[in-house]
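got a predicted structure plus its sequence, pasted below:
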Amino acid sequence: MKLDILAYPEESLKEVCSRVEEVTPELKEIIDNMIETMYEDDGVGLAAPQVGVQKRLIVIDPSGPKERTDLQVIINPEIVEKSSQKVDSEEACLSCPGFKCVIKRHETVTVTGTDPEGNDVRIEADDFLAIVLQHEIDHLDGTLIVDRVGRLKRAMYDKKVKKWLKSAGK
């Protein structure tokens, strides 16, 4: 089932998520729904808080909307190593419609966590995969891409969002 993606300025997107203590049948259903939602919306990653679940859970597929060959589900992901070198990354976000920006990200990261079967996961990532992991883990810590830009760019987006909300009667 495709889930609704929460959009900025939704307050719950700013919350730090709690750890997943147990993989329940309900959590497995949420994972399946998150994967379907990510694919239907042509995303390369989706974090649980984007669909209203305040748990440390991400689904990613950095192979892109056309291939869909590298699906990974990571429970309680954590960046345990990161390079000092940074790269510029042009990013967009399913929770920030109509917004793109350039963010400085670590060039390489090592992420640990578990998969839905309880197996340990360790990903040593560079390039696009490193960026996707950092972006999605940011969501688990209550950070959106609009939080990583300058005041002027954010103010311009805030103005646009207020206009959209007003025209939608919210």
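Now that the structure is in, tell me what you want to look at.

from here on, just use CA atoms for contacts and neighbour counts.
Fine.

what residues are up against residue 54?
15-18, 48, 140 (CA atoms under 8 Å, 6 or more residues apart in numbering).

swap in residue 138?
Taking CA under 8 Å, 6+ apart as the test, what residue 138 contacts is residue 144.

helix, strand or coil for it?
Secondary structure, DSSP: H, G, I helix; E, B strand; the rest coil: residue 138 is helix.

can you check residue 123 too?
Applying three-state DSSP to residue 123 yields a three-state assignment of strand.

distance of it from residue 97?
Going from residue 123 to residue 97 by CA to CA, to the nearest Å gives 29 Å.

compare those two and say which is more crowded by neighbours.
Taking neighbours as other CA atoms under 10 Å, residue 123 and residue 97 compare with residue 123 leading, 15 against 12.

got another, please set it beside the one above:
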Amino acid sequence: MHRGTIPGSSGSVHPLRLPADPALRTRCAEVTSFDAELARLVEDLFASMYAAYGVGLAANQIGVPVRVFVYDCPDDEDRRHLGHVVNPRLVETGGAIVRGPESCLSLPGAEAAVERRDRAVVEGYDRRGEPVRIEGTGFFARCLQHECDHLDGGVYADRLTERRRRRVLRAVRPAPWSAPDGG
């Protein structure tokens, strides 16, 4: 992205994967090439996230099994956090355990209260290979933890009791941004 450009403005919108798609359940591979293809992926992720009105999106949610996610997410003080992380590692969580509503673009129509830590720190790289460290609190910390879960092959429903998890998965409905037949 060049200074002054809107993230995703040169990207393509991709359909998002639903729970039946194996792409959501597979741990993503490390990125090894910080090249034009990676820059294009970051743009496509932003375009796809904005088209679905999301606040975060992981690469496997559009069927690309690599460790990249983007975000445009407020924290609890309504400060905007905008960026991307390549090969993220959740290196620290802390603060209170907060039970709050969580939803996901890959589980459209469903929402559940999920326990997450109120603070999270993620380290990784930007699309050029420069190190980044992102610290979040409140809703933004929830977003960082949620996207890291995706890259490990998980969804928020995995953090629920079996009964609540089944209820969430039954509530999932295809959305305009969903891939046909979940893949």
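Arrived safely, thanks for sending. Fair warning: this is a prediction, and the values are worked out from it, not measured in the lab.

nearest to residue 60 of the first structure among the contacts of residue 54 of the first structure?
residue 48 (11.3 Å; CA to CA).

thinking the closest one is in contact with residue 58, fair?
Yes: Residue 48 of the first structure is in contact with residue 58 according to CA atoms under 8 Å; the separation is 6.1 Å.

so these two - more neighbours on which side?
The neighbour comparison of residue 48 of the first structure against residue 58 (other CA under 10 Å) goes to residue 58, with 25 against 22.

what lines up with that one in the second structure?
The equivalent of residue 58 of the first structure in the second structure is residue 69 (alignment by TM-score structural alignment).

give the contact list for that match.
42, 45, 56-59, 84-86, 147.

what about the helices in the second structure?
36-51, 138-151, 162-171 (DSSP state H).

how close does the nearest residue to residue 38 of the first structure once chain neighbours are set aside sit to residue 158 of the first structure?
Distances taken as CA to CA, 6 or more residues apart in numbering place residue 46 nearest to residue 38 of the first structure, at 6.0 Å, with adjacent residues excluded. When distance is defined by CA to CA, residue 46 of the first structure is 22 Å away from residue 158 of the first structure.

okay, the two: which has more neighbours?
Applying other CA under 10 Å to residue 46 of the first structure and residue 158 shows that residue 46 carries more neighbours, namely 28 against 15.

OK, contacts around that one?
Neighbour list for residue 46 of the first structure: 34-35, 38, 58-60, 136 [criterion: CA under 8 Å, 6+ apart].

how close does the equivalent of residue 159 of the second structure over in the first structure get to residue 27 of the first structure?
Residue pairing (TM-score structural alignment): residue 159 of the second structure is matched to residue 148 of the first structure. Distance, residue 148 of the first structure to residue 27 of the first structure, using CA to CA: 30 Å.

what's the residue nearest to residue 38 of the first structure aligned with over in the second structure?
In the second structure, residue 46 of the first structure lands on residue 57 (TM-score structural alignment).

same deal with residue 125 of the first structure?
Checking TM-score structural alignment: residue 125 of the first structure goes with residue 136.

just to check, its match is in contact with residue 75?
Yes: using CA under 8 Å, residue 136 of the second structure is in contact with residue 75, at 7.3 Å.

who has more neighbours, these two?
Applying other CA under 10 Å to residue 136 of the second structure and residue 75 shows that residue 136 carries more neighbours, namely 21 against 16.

give me the contacts around the longest strand seen in the second structure.
Longest strand in the second structure, counting residues (DSSP state E): strand 80-102. If you take CA under 8 Å, 6+ apart as the criterion, strand 80-102 of the second structure is touched by 30-31, 42, 67-75, 111-127, 132, 140, 145, 148, 156.

separation between the closest residue to the match of residue 159 of the second structure other than its chain neighbours and residue 60 of the first structure?
Leaving out its chain neighbours, the residue that sits closest to residue 148 of the first structure by CA to CA, 6+ apart is residue 103, at 6.8 Å. The gap separating residue 103 of the first structure from residue 60 of the first structure is 19 Å, by CA to CA.
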